[in-house]
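**Student:** give me a 3D structure for the following:
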Amino acid sequence: MAEFTFDYERRSRIGLDEAVFCAGKSTAQIAAIVAGVRDGVTGLLLTRLDPEKFEALPVEQRAGLDYDPVSRTAILGAARPIEPGPAVAIVLAGTSDVPMAREAARTLHFNGQAQTTFTDIGVAGLWRLLDRLEEIRLAPVVIVVAGMDAALISVVGGLVSGAVIGLPTSVGYGVAAGGQTALHSGLASCAPGVPIVNIDNGYGAACAALRIMNTLRRHASAVSDHQPGQPGR
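**Tutor:** Reported below is the predicted structural model:
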């Protein structure tokens, strides 16, 4: 009896494909899932796939996976073609936040969403953010990735007009408490309208960005279809 039931209709309901969260699953379970959905989907995203579990997968499965050990993500099959339009910005406080940012970037890439990453522009050297601010402001959605005190989330939230999504990370010493300080800082931000995802949840931040971008595209399409003088479809 199969130990999983794949949600093939998720994209039609919410605009996002099901992904496989590999943490807590055995190598045998992951291999069974990959084998079981190979004929049913054109592509599959796997998250939190540790290098040891990846190396333990059958050789033929490893050969068919685009694996990134930094983000611990793997893509089976083809990612969706990149949609035309603006890119999502991913803004990192420091290079220690790269693994979480890469998880977000790979999730966006798998779903056909362009993204631009701005690395190492934390508030300890505020000039680094200000030097890139005009570029960041072009993005309709900005994912801010920060650990320690996560002050960058509030700073960016107060400087850009697009949607800002805070991604607190477990980076930091002592009272950073494995990301708890960053999470609480983001939740207590005085920058209005900044939602916060869970600690290190790059996948979740990317999915929030994708929901916004998909909504913007649907709205733009509806407006285009109903311009004066243009017949509706």
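**Student:** when you work out contacts or count neighbours from here on, use the C-alpha atoms and nothing else.
**Tutor:** Will do.
**Student:** check which helices and strands the longest helix seen in the chain sits against.
**Tutor:** Of all the segments assigned as helix in the chain under DSSP state H, the longest by residue count is helix 202-225. Counting contacts by 3 or more Cα pairs under 8 Å, 6 or more residues apart in numbering; DSSP states H and E, helix 202-225 packs against helix 98-110, strand 141-146, strand 163-168.
**Student:** let's have these in TSV, adding distance to residue 49 and mean neighbour count.
**Tutor:** Shown next, in TSV, are the helices and strands packed on helix 202-225 (distance: least, Cα to Cα, whole Å; neighbours: other Cα atoms under 10 Å):
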stretch	distance to residue 49	mean neighbour count
helix 98-110	11	24
strand 141-146	21	30
strand 163-168	20	28
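**Student:** need these in TSV (columns: distance to residue 191).
**Tutor:** Formatted as TSV, the helices and strands packed on helix 202-225 follow (distance: least, Cα to Cα, whole Å):
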stretch	distance to residue 191
helix 98-110	21
strand 141-146	13
strand 163-168	10
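**Student:** right, and residue 27 touches residue 58 too?
**Tutor:** No - assessed by Cα atoms under 8 Å, residue 27 is found out of contact with residue 58, at 9.4 Å.
**Student:** sequence B follows; please return its structure for comparison with A:
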Amino acid sequence: MEQQKALELLQKVKDGELSPEEAVLKLKMSPFEDLGYAKIDLHRELRQGIPEVIFGSGKTPEQIIGIASAMQARGGENILITRLCTESAKIVGEQIPLTYDPMSKIGIVGRKSEITASGTIAVATGGTSDMPVAEEAALTAEVLGNKVVRLYDVGVAGLHRLLSKLDVLMDAQVVIAVAGMEGALASVVGGLVDCPVIAVPTSIGYGSNFNGLSALLSMLNSCASGVSVVNIDNGFGAGYLASMINHIGGNR
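**Tutor:** Purely as a prediction, here's the structure:
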């Protein structure tokens, strides 16, 4: 939306309806909106192609409502709220239209389904317990305009489950591999596909898993080429990065 406004502003300069000096002033006056408790980055979409995302954890429902409402007032759609607890989602949903997924704790204000990239992002998990993190990645990617295919519970303890979906994996533009325990899924997937693999370690596992640290270190030490790693339980970061790769990659 901000990119469209900038283009309209430049067109007015081209058509002689606005002087260059006036255009510069307008751009200077709208880099962010100060709400007191938050400064909304209104130029984020112009710089990065994706609007600012609201991190719900630690914010009150009233603050989230204020930020989302201000973004909506600027024409914002598909406003993404991550780590939004169920209690806050209920309050926010009473004030503004909200689509909420309790598993991933993702909230979306003004959801608009639109595919803007030609490739597919595959999201695979080692086990069912990894699904909340995987859904955070999958929904983030979908909101950002990507087609997403989910392959859940295909961990290395039953490798035949993963291999039965090899055609889906090899057709993907990007694969997000989400796993806890020893985090071996990312290496296996990395050795099977010819596309980037984004590994997401989860905090799922027994004591020596150290809340995801063992999976993180395993993924960082992957012997498969083309595997990158985000932080523990960071499904959002994986979905965001996968979307950027998919929009750059084009057709496979």
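**Student:** could you check the angle strand 141-146 makes with the longest helix of structure 1?
**Tutor:** Orientation check (axes from the mean of the first three to the mean of the last three Cα atoms, to 10 degrees): helix 202-225 of structure 1 against strand 141-146 gives 170 degrees.
**Student:** next one: helix 202-225 of structure 1 to chain centre, how far?
**Tutor:** Mean-position distance between helix 202-225 of structure 1 and its chain equals 13 Å (Cα atoms, centre = their mean, to the nearest Å).
**Student:** in it, what counts as buried?
**Tutor:** 202-210, 213-214 (16 or more other Cα atoms under 10 Å).
**Student:** same list (those residues) but as CSV, adding distance to residue 159 of structure 1.
**Tutor:** Shown next, in CSV, are the buried residues of helix 202-225 of structure 1 (distance: Cα to Cα, whole Å):
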residue, distance to residue 159 of structure 1
202, 22
203, 25
204, 23
205, 19
206, 21
207, 23
208, 20
209, 18
210, 22
213, 20
214, 24
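**Student:** name the surrounding residues that touch stretch 141-160 of structure 2.
**Tutor:** For stretch 141-160 of structure 2, the external contacting residues (Cα atoms under 8 Å, 6 or more residues apart in numbering) are 50, 78, 80, 111-128, 131, 138, 161-162, 165, 179, 184-185, 188, 239-240, 242-243, 246.
**Student:** now do the end-to-end distance for it.
**Tutor:** 27 Å (Cα to Cα, to the nearest Å).
**Student:** find me the equivalent region of that stretch in structure 1.
**Tutor:** Stretch 141-160 of structure 2 lines up with residues 108-127 of structure 1 when matched by TM-score structural alignment.
**Student:** helices of structure 1, residue ranges please.
**Tutor:** 10-14, 27-37, 51-56, 59-63, 98-110, 126-136, 151-157, 180-187, 202-225.
**Student:** in JSON lines: those, plus distance to residue 163 of structure 1.
**Tutor:** Converted to JSON lines, the helices of structure 1 look like this (distance: least, Cα to Cα, whole Å):
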{"stretch": "helix 10-14", "distance to residue 163 of structure 1": "19"}
{"stretch": "helix 27-37", "distance to residue 163 of structure 1": "34"}
{"stretch": "helix 51-56", "distance to residue 163 of structure 1": "34"}
{"stretch": "helix 59-63", "distance to residue 163 of structure 1": "37"}
{"stretch": "helix 98-110", "distance to residue 163 of structure 1": "16"}
{"stretch": "helix 126-136", "distance to residue 163 of structure 1": "11"}
{"stretch": "helix 151-157", "distance to residue 163 of structure 1": "8"}
{"stretch": "helix 180-187", "distance to residue 163 of structure 1": "15"}
{"stretch": "helix 202-225", "distance to residue 163 of structure 1": "8"}
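**Student:** between the ones you listed, which one is nearest to residue 194 of structure 1?
**Tutor:** With respect to residue 194 of structure 1, and counting by Cα to Cα, the nearest of those is helix 151-157 at 6.6 Å.
**Student:** how close does that closest one sit to structure 2?
**Tutor:** Mean deviation of helix 151-157 of structure 1 from its aligned counterpart in structure 2 after superposition (mean Cα distance after the TM-score superposition for structure 1): 0.6 Å.
**Student:** matching residues in structure 2 for that helix?
**Tutor:** The alignment of helix 151-157 of structure 1 onto structure 2 (TM-score structural alignment) spans residues 184-190.
**Student:** contact partners for the residue nearest to residue 112 of structure 1 when sequence neighbours are not counted?
**Tutor:** Distance criterion Cα to Cα, 6 or more residues apart in numbering; nearest residue to residue 112 of structure 1, sequence neighbours excluded, is residue 82 at 4.0 Å. Residues counted as contacts of residue 82 of structure 1 (Cα under 8 Å, 6+ apart) are 109, 111-114.
**Student:** ok so, going back, so between residue 27 and residue 58 of structure 1, which is more surrounded?
**Tutor:** Between residue 27 of structure 1 and residue 58, residue 27 has the larger neighbour count (other Cα atoms under 10 Å), namely 18 against 12.
**Student:** what do we get in structure 2 for that one?
**Tutor:** Using TM-score structural alignment, the partner of residue 27 of structure 1 in structure 2 is residue 61.
**Student:** what about the nearest residue to that match once chain neighbours are set aside, how many neighbours?
**Tutor:** Excluding the flanking residues, the one nearest residue 61 of structure 2 by Cα to Cα, 6+ apart is residue 88, at 5.2 Å. By the criterion of other Cα under 10 Å, residue 88 of structure 2 has 17 neighbours.
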